[in-house]
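*Asks:* the sequence and its predicted three-dimensional model are supplied below.
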Amino acid sequence: MASDTENTSIVGISSSWGWPIGGALGGALGAAAFGLLMWIFDPDVLASAIPAIYGLEPIGVVGWGIHIAHGIVLGLVFGFLVTRGPILGIVATSAETDALSRTGIAFRVVAAGFVFGLAIWAILPVLVLPVWVEAIGAQAAADFPAAAVESMLGHLLFGLVLGIVFAATIDLGDRPAQSPFEE
């Protein structure tokens, strides 16, 4: 069985400190794309609801700043997770199907970003946000469309942009994906 070090060297990101840069940049750009989508559907979410989650007044670009900061933190979490053995092993594993076996590691990282965006939507705005809003009693934050289709689409867009930027930023190598279970 291959070790975690061997798994990461398969895709060229072993001991690379590029993942925080790729994660932060991808998270910021993903949050900006998501923010633009939110602004199109309901600009008050960025202006009022996001600052209200923290008990802040909706002044200027506070909502945008908080939203971008959230994206950077989540991008760093994504970068950390996707470069670690368990998830990297899945991303780098040779697939048994013809369609998946033809995909490269970059495509799989983008797909991981998409799945990450979906997971973030299912966890943060759908499960955590309602509890948080009730705990702090913020009325403006209660108007946040947690389970709305727009929220889900925005989080999927965030994850997709995050995955694309991360894959473009990190040296993934030109080698095809290999099984982490090969000796």
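*Replies:* Structure's in. What do you need?

*Asks:* from here on, just use CA atoms for contacts and neighbour counts.
*Replies:* Fine.

*Asks:* spatially central residue for this structure, please.
*Replies:* G159 (4.3 Å; C-alpha atoms, centre = their mean).

*Asks:* right, and that one touches G30 too?
*Replies:* Yes: G159 lies in contact with G30 (C-alpha atoms under 8 Å); the separation is 6.7 Å.

*Asks:* quick one on the thing from earlier: can you tell me what sits against the helix or strand encompassing the residue nearest to the centre of the chain?
*Replies:* Of the helices and strands defined by DSSP states H and E, G159 is found in helix 149-169. The contact list for helix 149-169, computed with C-alpha atoms under 8 Å, 6 or more residues apart in numbering, reads 18-19, 21-23, 25-27, 29-31, 33-35, 37-38, 41, 75, 79, 106-107, 109-118, 120-121, 145.

*Asks:* included below, for side-by-side comparison, is a second structure:
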Amino acid sequence: MASTARTPETTIVESTTTQSRWLGSIGDGILAGVAMGVVMAFAMPEMLDEAIPALYGQEGALVGVTAHLAHAAVFGLLFAAIVRFGNLSRYTDDVTTSTALGLAYGLVLWILAASVVMPAWLDAMNVAGAPAIPTFDTMSLLGHAVFGVVLGALYPYLKRY
């Protein structure tokens, strides 16, 4: 009978693999954020130039893009945590179902983060012309759908490493 006891070496390998997956989920979030950013740059450039920087009391596209990608990294990590701890890993074994899961996640982000939290945050920052709560913008829906699709499509590859 073979032993399956953990050794210090297997613990290090497992720890490194787990750490790589979490870091990879941040990278996947950033890549998905870049894809969403392209949609935003063409369909709603004011989000990157004005609205996102205003969340932090700032101005300008550089701040907007930087903050957007930071948000994307956090949301990529959150997706991985939901998949792992929400017992959803079985839905990420192939690209098709993982992409569908990512799309659903993007839609939830659109409803919660973009349509409720962001307008409330802008209002709390006393931004002139802050949108109503909730704000269900179709271009924002498109951007969040792209984010979710890319994030979901990348996730199965992350699981392999």
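*Replies:* Ah, there it is. Computed from a predicted structure; not experimentally measured.

*Asks:* overlay the chains and give the TM-score.
*Replies:* Superposed pair, TM-score by TM-score structural alignment, normalised by the length of structure 2: 0.79. Supporting alignment: 146 aligned residues with a C-alpha RMSD of 2.6 Å.

*Asks:* ok, now how distant is V108 of structure 2 from T66 of structure 2?
*Replies:* Going from V108 of structure 2 to T66 of structure 2 by C-alpha to C-alpha, to the nearest Å gives 22 Å.

*Asks:* so those two - more neighbours on which side?
*Replies:* More neighbours surround V108 than the other of V108 of structure 2 and T66, with 17 against 14 (other C-alpha atoms under 10 Å).

*Asks:* does the aligned partner of the more buried one in structure 1 belong to a helix, a strand or coil?
*Replies:* By TM-score structural alignment, V108 of structure 2 lines up with A119 in structure 1. With DSSP: H, G, I helix; E, B strand; the rest coil as the basis, A119 of structure 1 sits in helix.

*Asks:* just checking, what's the longest helix in structure 1?
*Replies:* helix 18-41 (DSSP state H).

*Asks:* which bit of structure 2 covers the next helix or strand after it?
*Replies:* Using DSSP H and E, the helix or strand that follows helix 18-41 of structure 1 in sequence is helix 43-44. Aligned using TM-score structural alignment, helix 43-44 of structure 1 spans residues 45-46 in structure 2.

*Asks:* the matching stretch vs structure 1, average distance?
*Replies:* On superposition with structure 1, the mean distance recorded for stretch 45-46 of structure 2 (mean C-alpha distance after the TM-score superposition for structure 1) is 1.8 Å.

*Asks:* distance between the ends of stretch 131-143 of structure 2?
*Replies:* With C-alpha to C-alpha, one end of stretch 131-143 of structure 2 sits 18 Å from the other.

*Asks:* how far does it sit from the chain's center?
*Replies:* 17 Å (C-alpha atoms, centre = their mean, to the nearest Å).

*Asks:* flag every buried residue along it.
*Replies:* Neighbour-count burial for stretch 131-143 of structure 2 flags 131, 135, 140-143 (criterion: 16 or more other C-alpha atoms under 10 Å).

*Asks:* one more: stretch 152-171 of structure 1?
*Replies:* 152-167, 169-171.

*Asks:* same check on stretch 128-141 of structure 1?
*Replies:* Neighbour-count burial for stretch 128-141 of structure 1 [16+ other C-alpha under 10 Å]: 129, 132-133, 138, 140-141.

*Asks:* contact partners of it?
*Replies:* 48-53, 55, 142, 146.

*Asks:* distance between the ends of it?
*Replies:* End residues of stretch 128-141 of structure 1 are separated by 13 Å (C-alpha to C-alpha).

*Asks:* and the contacts of stretch 128-141 of structure 1, which is closest to S101 of structure 1?
*Replies:* A146 (36.2 Å; C-alpha to C-alpha).

*Asks:* secondary structure class of the closest one, three-state.
*Replies:* From three-state DSSP, the assignment for A146 of structure 1 is coil.

*Asks:* identify the residues contacting it.
*Replies:* Counting by C-alpha under 8 Å, 6+ apart, A146 of structure 1 has contacts 125-126, 129-130.

*Asks:* and it, how close does it get to W121 of structure 1?
*Replies:* For A146 of structure 1 relative to W121 of structure 1 (C-alpha to C-alpha), the value is 8 Å.

*Asks:* with M38 of structure 1 instead?
*Replies:* Taking C-alpha to C-alpha, one finds M38 of structure 1 at 14 Å from W121 of structure 1.

*Asks:* which one's more surrounded, those two?
*Replies:* W121 (23 against 18).

*Asks:* what sits against that one?
*Replies:* Under the contact definition (C-alpha under 8 Å, 6+ apart), the residues listed for W121 of structure 1 are 151-152, 155-156.
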